[in-house]
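Peer 1: coordinates only, sequence not included:
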């Protein structure tokens, strides 16, 4: 018997987090595709999606307890709190940006050991062309890059574009973007559209063409690093020292610096040292997209805080900018999640084939594992009821 698979979006409880894993438009598509959709009451409020919008789209809203009991697949943006994870049952599927690399892996391994199926979207490499519609890291990085340029412009006490007025001419702001991945390229493009004079920098020489195609200059470097899975690898101590020395000498010519360098699961590289900050002009702005509990790209940056150095440089710790654009970021993320569900759900059940390159990438599991099929809750319940009703058969001799 084929039953309806129930997917549910949880409320994000992280400090300052306003995104939601599903938006009403995506709910409509999922319901049309045969899914039953549950939304934890109030989950969309931070992204300006009230419960009645979800109900109109075909979902049901309910309490956390009811959602956890009824859902076959739980959808989150960030990893849920430990007390929620502790309540997940064997066979339930958890999907999200779950911090599955580095120090975050241990907590997920505990879930897997309990029989929870974990699909972590932050494990998806950008090099898989068929997975682009599921690439949540890229969709959220694009939001972050756009927002970084806007935040920098707001904090900068002068014009971004050249302005010619009766009172005189104002030169354009000089912007340096460190890192030409998805976030960096979006920051470059947005700063250019705001009228700034933009320069991009990356340790991958292959990024030069992408930077210049946006009308920006490319800052040459002697530190060249190949990418792995679409991401730059961590630099050696020698490479990092050379990079810092290069950047320190050149960064003082810029009004605004946006840093976007991250290494999945590891401490972000320090690109802007305290000495470099001390040499920048008063009124300069540095936006650190790498700022997190692990550290940041800028010495002294604090996540979600804005500080001003003794010499008047504003340093903005901006490690979670997508939540400042919760409506747009949630819409993009929900499309990523829906694309993944479409790829892994077959005949009303989550069917995970480890030979599939997408499944193999995102599925957090022990090294040796058999293909998994997660049936809808009601099918499992019917099977258990049938087993309970069947007469007990004892082995011969008992």
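Peer 2: Great, that's in hand. Since the structure is predicted, the reported quantities are computational estimates derived from the model, not experimental observations. Residues are numbered from 1 along each chain as shown.

Peer 1: When you work out contacts or count neighbours from here on, use the C-alpha atoms and nothing else.
Peer 2: Noted.

Peer 1: How about residue 215: what's its closest non-neighbour residue?
Peer 2: Leaving aside its chain neighbours, residue 215 sits nearest to residue 192 (7.6 Å; criterion: Cα to Cα, 6 or more residues apart in numbering).

Peer 1: ugh, wrong one, I meant residue 248
Peer 2: According to Cα to Cα, 6+ apart, the nearest residue to residue 248 is residue 276 (5.1 Å).

Peer 1: Contact partners for the one you found?
Peer 2: Neighbouring residues of residue 276 by Cα atoms under 8 Å, 6 or more residues apart in numbering: 248-249, 251-252.

Peer 1: swap in residue 139?
Peer 2: 329, 332-333.

Peer 1: do residue 51 as well
Peer 2: With Cα under 8 Å, 6+ apart, residue 51 has these contacts: 41-45, 61.

Peer 1: Export those residues to a markdown table and append columns for distance to residue 179.
Peer 2: Below are the contacts of residue 51 laid out as a markdown table (distance: Cα to Cα, whole Å):
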| residue | distance to residue 179 |
| --- | --- |
| 41 | 39 |
| 42 | 37 |
| 43 | 33 |
| 44 | 32 |
| 45 | 33 |
| 61 | 41 |
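
Peer 1: put this beside the first:
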């Protein structure tokens, strides 16, 4: 790509998507690097960012066709549809969360158009890439929002309250899956005054649970994962462990008021953690928030973007939880993308030059073909 890189930011078109991939803060920083930034009119409105704020930061505002014309790099929260990209430069980068397993046809279209698609959700969880990790930044907000949404539906108070009329017991909250979202859910529920317990298949998370003042609930007689799975994610467990965990959950879940499930396995359907029979043991008025709803759900009966009731228990599952906090989610996401470009910005080249460690991890297409090993298997 030649010098004087042009970065295009399109308005998100996916249903329910309120975020935007650049903020006035990151536009100023991109311009300071030497890039020009063009933003589609109204791109930030749902995140409370008016066009004038982008103009003041140094961006040019236009319609979609004007914005992508001659673009070297196209930013997105979700990957833009290929028909919006007519006019970009040959070999232009598409930098977004691309959902390649579910949106394979779109990735193939990027390849056919000669675009270089960079899937930000494939960013490796290594120390130097932490500031570029969109999954972590968005999962933090998702864990927080899940607890607030559950609390809003729950018909009782979270903290213990001692009043002249009597004492209100603290809510019992159970977090299933202690990744970034789960840890934030624990912290949020604790701040609200709940009694919190949590479980995970990774034995190393016990210490993290305890550090936040929650109670670890773990299978003791069957070995789980020691440490992290590949890339910092949990992996699938043996049938023996799954059965032992199901028995443990069944005995624990019946006493809970709120359950937050967060378990995901990249590239696969979400693992089933809670069955209909287990829901039936819970108290009427209890609430489950299923953060895995967009990948099929951890909970039997979850319906994405619907609130359903089973056995007197309310089940919530947003398909895009960070989008319910658009201003903060956009600010963090935009910083992730800026940090990514800035880390590889080469002044002599006038733009970013990826190294093999990061490039091979996130690059899906190049030179007219799909190149990522996970999509070639």
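Peer 2: Structure received. Fair warning: this is a prediction, and the values are worked out from it, not measured in the lab.

Peer 1: circling back: so what corresponds to the residue nearest to residue 215 of structure 1 in structure 2?
Peer 2: In structure 2, residue 192 of structure 1 lines up with residue 190, judged by TM-score structural alignment.

Peer 1: So that match sits against residue 196, correct?
Peer 2: Yes - taking contacts as Cα atoms under 8 Å, residue 190 of structure 2 lies within contact range of residue 196: 6.6 Å.

Peer 1: Between those two, which has more neighbouring residues?
Peer 2: residue 196 (26 against 19; other Cα atoms under 10 Å).

Peer 1: just to revisit the earlier point, out of the contacts of residue 51 of structure 1, which are inside strands?
Peer 2: If you go by DSSP state E, the contacts of residue 51 of structure 1 have residue 61 in strands.

Peer 1: Who wins on neighbours among the contacts of residue 51 of structure 1?
Peer 2: residue 44 (28 neighbours).

Peer 1: So it sits against residue 20, correct?
Peer 2: Yes - with contact defined as Cα under 8 Å, residue 44 of structure 1 reaches residue 20; the gap is 5.6 Å.

Peer 1: joint contacts of the two?
Peer 2: Counting by Cα under 8 Å, 6+ apart, the common neighbours of residue 44 of structure 1 and residue 20 are residue 11.

Peer 1: So what touches stretch 179-190 of structure 2?
Peer 2: 136, 139-144, 146-147, 173, 175-176, 195-198, 208-209, 212-214, 233, 260-262.

Peer 1: Just the buried residues of the residues you listed.
Peer 2: Buried members of the contacts of stretch 179-190 of structure 2, counted by 16 or more other Cα atoms under 10 Å: 136, 139-144, 146-147, 173, 175-176, 195-198, 209, 214, 233, 260-262.

Peer 1: How much space separates the nearest residue to residue 373 of structure 1 once chain neighbours are set aside from residue 344 of structure 1?
Peer 2: Of all residues not flanking residue 373 of structure 1 in the chain, residue 351 sits nearest, at 4.5 Å (Cα to Cα, 6+ apart). Per Cα to Cα, to the nearest Å, residue 351 of structure 1 is found 6 Å from residue 344 of structure 1.

Peer 1: what do we get in structure 2 for residue 149 of structure 1?
Peer 2: By TM-score structural alignment, residue 149 of structure 1 lines up with residue 147.
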